[in-house]
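In: can you look at this prediction? I've put the sequence above it.
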Amino acid sequence: MITRTFDRESMTWSYEMHLQPMLSATDIPGLPFGSVFGSVPAHTVSKRHAHQDDEVFIVLKGEAVVVLDGEELRTKAGDVVHLTPFGFHEIRNDTDEPYDIVSIFWESVPSATNALKANEARAKLPENALVCCPPVTPNGGLHLGHLSGPYVRADMYVRALRSMGRRARYLTGTDDHQSHVAFKAGGGGAEATALAASWRERIEDTLTRAAIDVDRFTVSAVEGEQAARIRSLFDRVLESPSVTWEKKESAYCQSCDQSLYQAFVEGACFTCGADSNGEICEACGRPNEARELVDARCRTCGGAVTVHEETSAWIDLGSHIDRLRAYLNDADTPPDLRTLLDGLLDAPGGLAPYRLTRTGDWGLPVGEEGRRLDAWVDLALTYLDAVRSETEEHGPADVALFLGYDNSYYYAILLPVLAFVVDLADLLPSSFVTNQFLHLDGDKFSTSRGHAVWADDALEGSGSDQVRLALLRRAPEGRVTSISTDETADLDGDPLLQDAAVWLNGFGELIEEFGPEVPGTGAWTDTHREFYRYLGSVTEQLDGLLIPASFSSRGYVVLLDSFVTRAREFRFTEEAQRRVPTQQEEARTSLALEYLAAKVFAGLAWPVVPALAEDVWWWLGNTGRPEREQSWPFLPPGTSCADPAGRFGTT
């Protein structure tokens, strides 16, 4: 006889609850399930997670809410709950007593397979989405490194949602109050204002030329209604008990008589040793105080940094850490961001306070002379103001934030805390999609060193489809990637464009032999059925790569490559049959499937290469923008398609 006894002293901490092994196949050979005792402490929420197993909870003691994919059930001693495979679940114990259970789990492949079929990717995509990108710092133009980060990838997501008939709006802008603008202009004031305005116009034009369709473009303000709203939000921040005014030592250049922060100071990160400006290290993503940089020096004169005392408003981020953890646990966060956040939240000493105001002559004035709102606080409040306006004008939306990994601290820690204190947490992103850096020839893009390929030059030389495809194929997802100078000079040679041109222009030969009208289907073969099945399955696979939690433009482009290859192979294998007199009914189905494949390609490729996709869509007799069907209907029989005669590019 084998027995097990519930023993709190023998439990270990896992899944953010206490667990103790019970019985498994290790104890009883052939036992078809595993089991554990579990206990969720009072006022604790277990880790939200999913797995391929079926699972049953038998409640031994206590009362708690079991959550499964948004469905909530309050349970008590004696209740039994079944959890389906791949369903995200957690236990929320809001009582003063522990919640004790037995968990029994087993693997059933049919059950898991059926759960996957019922849990289709498209159902996870929002009906109404607001897709946000960090505003561009207008101290220069956009190079390919800039464009490759959030901007093209976010547009890909927006287009995909729109092609499904979902509402998706794109929000970005320029962050004029960043210190990099003032540094480039040689100081604040009229020169910096003029510089920002000049580059802002160029930036907007570049985004348009890259076929990035922005719906709301925000600009930092120092006057007018927007500035008044930002000041009002900041006044609410100052009312928080976590905000205090303190006199502290700050980095300072005596020669320039200037407070040093952000772009005005440089040195080495004390965490990773990489070159860094003040307040954030782009390499490791960790925050710093400018005076803490190793070998810190003034960027204006090159002199060594000294310190002096400044009175500023500071917010105690650590006092909000529990709410911050809860928010981040609910939000979709990619692995690189999650790793950084866990390191920051669990660091010895916790989160350091953040300075809300700066001493200088650039930015939104707040309070006494020479006091300005910190640029990142300004950015966060401008974000909240813009999303609030979007919600008021267009209704609630699921917010996805595409951002560079180097901005993670500001958007995943500072922004949420500020939203908490002004009671606008409902406007925060539910999903984060990060990117690392795209390098040129293995080194970081650098304007100062002239190590860059400007987006305008690339767009002028190749066009939007070619630039977008090159950047989406090499997107720095989860790691740093690189593009070579030679590759930027030959963007037309991308294999997807080359192979698609061969396949699509090849319809000219079909039209010459069988006529310009699309036939209706006739008799089907196994080959036809499997190709038709493939068109649906590849659509579902590509849908899965659009979910923010699993978003991958690189994976998406690879699947488009294979789609074109599969379509070309289908043509090769069908050509002989189409000329057999006794197989004319099968030939009609074969040709109808070819035209359907072209329609599917247009719908699936539009997020990546919109100009080509639209051209294919219209060539097939459709109107409007390409649509992304869930089940693809054939083109109406009799639809006339002209000889493409090279309209889809050259090889």
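Out: Received, thanks. Residues are numbered from 1 along each chain as shown.
In: switch to C-alpha atoms for all contacts and neighbour counts from now on
Out: Noted.
In: mind checking the SS state of the spatially most central residue of the chain?
Out: Nearest to the centroid of the C-alpha atoms of the chain, with distances taken as Cα atoms, centre = their mean, sits V433, at 2.0 Å. Under DSSP: H, G, I helix; E, B strand; the rest coil, V433 falls in the strand class.
In: and L19, that's in a helix?
Out: No. The secondary structure assignment for L19 gives strand rather than a helix, going by three-state DSSP.
In: what's near enough to touch it?
Out: Counting by Cα atoms under 8 Å, 6 or more residues apart in numbering, L19 touches 11-13, 36-39.
In: swap in D615?
Out: With contacts defined as Cα under 8 Å, 6+ apart, D615 is in contact with F648.
In: show me the strands in the stretch 401-550 of the chain, by range?
Out: For the stretch 401-550 of the chain, strands defined by DSSP state E, counting those that start in this stretch occupy the ranges 431-435, 438-440, 443-444, 481-483.
In: structure two is appended below for comparative analysis:
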Amino acid sequence: MPPAERGTDPALSVVTAAPPTPNGDLHLGHLSGPYAAADMYTRARRLTGHDAVYLTGSDLHQSYVPVKARANGVDPYRMADGYADDIARVFAAIGFATDACPRPARDERHRDMVVEFIAILHARGALVPRTGEGLHCAPCDRYLFEAYVSGGCPHCKADSDGNSCEACAQPNVCVDLVDPVCNVCGTSPTRRPYRRLVFPLQRYADRLRAYHARTVMSPQLEALCATMLAAPLPEIPLTHPTDWGIASPVAGFTDQRVYVWAEMVPGYLAALAEALAARGGGDWRAVWDAPESEVVQFFGFDNGYFHTILFPALLMAYDPAIRLPDALLTNEFLHLDDGKFSTSRGHAIWARELLDHVPASAVRFALAHDRPETGPSSFTLDRFRTLVDDELAGRWQSWLDALADRVPLTGVPPLDDPLPGHRRFLADLADLARQCLAAYSAAGFSPRTATRVLVDIVRRATEFAAGQSRLRAFGPSATSDAAVAVETAAARTLAQLAWPVMPEFAEQLWHALGETGSPRWDGVHPAAPGRRLTRTSPFFRPLPADLEQSVWPG
């Protein structure tokens, strides 16, 4: 259905990815997480005939933006806008087809919905004025939180910035950091009383438990929620005495700024409103709440507490009747050569540089194949070369080349006289398709599994073709023609199921089989009789011999 015709249709998969912070370039570790996952899930929904929108944004008001801008002596807004442009170019190059990606500094709808959200929370008594201790750096004369302070996590003792720990994903209140220091000047801060608006999370503990029990979550998120709910939940400041962010609308606190993680909740709603407006209109609340709709959120594990505890509780406080997300799906960290990606140490492979040398389909395949789903995984250029050169440019390209040669000049033969082995192979393809589609579902979401199923389809197709060699040796016949027709069913199935992971390759193969538009799932069956498997260039090529020197000179 064209977008203009479905603008008011409330049945929709609303797919969100935690917005990237515009304070630097994207490396492969960034791409392997929620941005790729949300794109794959959105495409998988469309593949199977469902409507879906992919929403993200630009996390402008993270304190990491002004910290970096001040360190570099540049205007933070100009710096953030430049990085947001770079991120948009990377998304386009790799094929992340976002439907809305608002920028807070430019988007009045975003700012208005954030202000309204906070005002409603306050009017309903969900925000409480509270005077409590905070950290202050005397040399900088600055209130310290988030990017401005670091110390030992009070929960896991790992190095942590203020307000949340990247390692265990649990929140802190800064004053409970072990041996905190100012990240700007290195001074040990003092404690001072600060009056802020806080959000008492413990009020929502029972409702959160009930919500978690009915919600699809990654296993590590289930463990995080159980750990946090086993103890009293903290009070979270939702306003901070700082100069960066959206001003609080609450009287007595208008000189403070809304906590950026509270801003993100109405930010997702504003992004949905923007996506619907681009389609010709529609009420975001009607779509969000529609029984036929779903809300699926993707984010890194370091953002786990925000999406599983804080965000649902804020939505409960905003309106007890509003829909809460149906699925919360996360990933772990992708490492580089068994070490963490590090911008400061130059230990990174930048997305834009790799995409300058390697087609997007190959990059997407490798990142999905080894995606860090339940634990960290490592990206190495040796492994990347094996996956691309041996698997894609080797096995996949060789099979598709040979299949094109086997299709007669008259085109794909009809499937008139299949042998029992042909029927078994078609049944195997159908079983593999079920596995792959299950790996694209929210409940079983696993790009690693889906990608390995794609590899298995090609492996089994190659083995099937080898097993038909004696049949072909006797010359053309109805049964040898049936074998070719059955083999095109494998190619067609591959094009369909590869589309969420490798859209560019999938569309090329789909069109080479004589199909039009984007791949759509309609079951396992051969290409239409009479069609040729045509192509103007190889689907895959080996990686450049000097790739390592080009993208990883260190």
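Out: Nice, thanks for sending it over. Everything quoted here is computed from the prediction, not taken from an experiment.
In: aligned to the residue nearest to the centre of structure 1, what sits in structure 2?
Out: Residue mapping for V433 of structure 1 onto structure 2 gives L329, with TM-score structural alignment as the criterion.
In: look up how far R470 of structure 2 lies from that match.
Out: L329 of structure 2 is 48 Å from R470 of structure 2, where distance means Cα to Cα, to the nearest Å.
In: what do you get for G132 of structure 2?
Out: Distance of G132 of structure 2 to R470 of structure 2, computed by Cα to Cα: 81 Å.
In: with neighbour numbers in mind, choose between those two.
Out: G132 (14 against 10; other Cα atoms under 10 Å).
In: and the host helix or strand of the more buried one against structure 1, how far off on average?
Out: When elements are assigned from DSSP states H and E, G132 of structure 2 belongs to strand 128-137. Relative to structure 1, and after both are superposed, strand 128-137 of structure 2 has an average distance of 0.8 Å to its aligned residues, where the measure is mean Cα distance after the TM-score superposition for structure 1.
In: give me the neighbour count for the counterpart of D302 of structure 2 in structure 1.
Out: Taking TM-score structural alignment as the alignment basis, one finds that D302 of structure 2 is matched in structure 1 by D406. Here the count is done by other Cα under 10 Å, and D406 of structure 1 has 21 residues near it.
In: what's near enough to touch D406 of structure 1?
Out: By Cα under 8 Å, 6+ apart, the contact set of D406 of structure 1 is 280-285, 436.
In: and the strands in the stretch 1-150 of structure 2?
Out: Defined through DSSP E, counting those that start in this stretch, the strands belonging to the stretch 1-150 of structure 2, from first to last, are 13-17, 52-55, 128-137, 142-144, 149-152.
In: for F505 of structure 2, find the nearest of the ones you listed.
Out: With Cα to Cα as the measure, strand 52-55 is the member of those nearest F505 of structure 2 (20.8 Å).
In: residues making contact with that closest one?
Out: Residues beyond strand 52-55 of structure 2 that count as contacts (Cα under 8 Å, 6+ apart) turn out to be 12-17, 38-39, 42-43, 45-46, 97-101, 268, 271-272, 275.
In: quick one: map R195 of structure 2 onto structure 1.
Out: Counting by TM-score structural alignment, R195 of structure 2 corresponds to T311 in structure 1.
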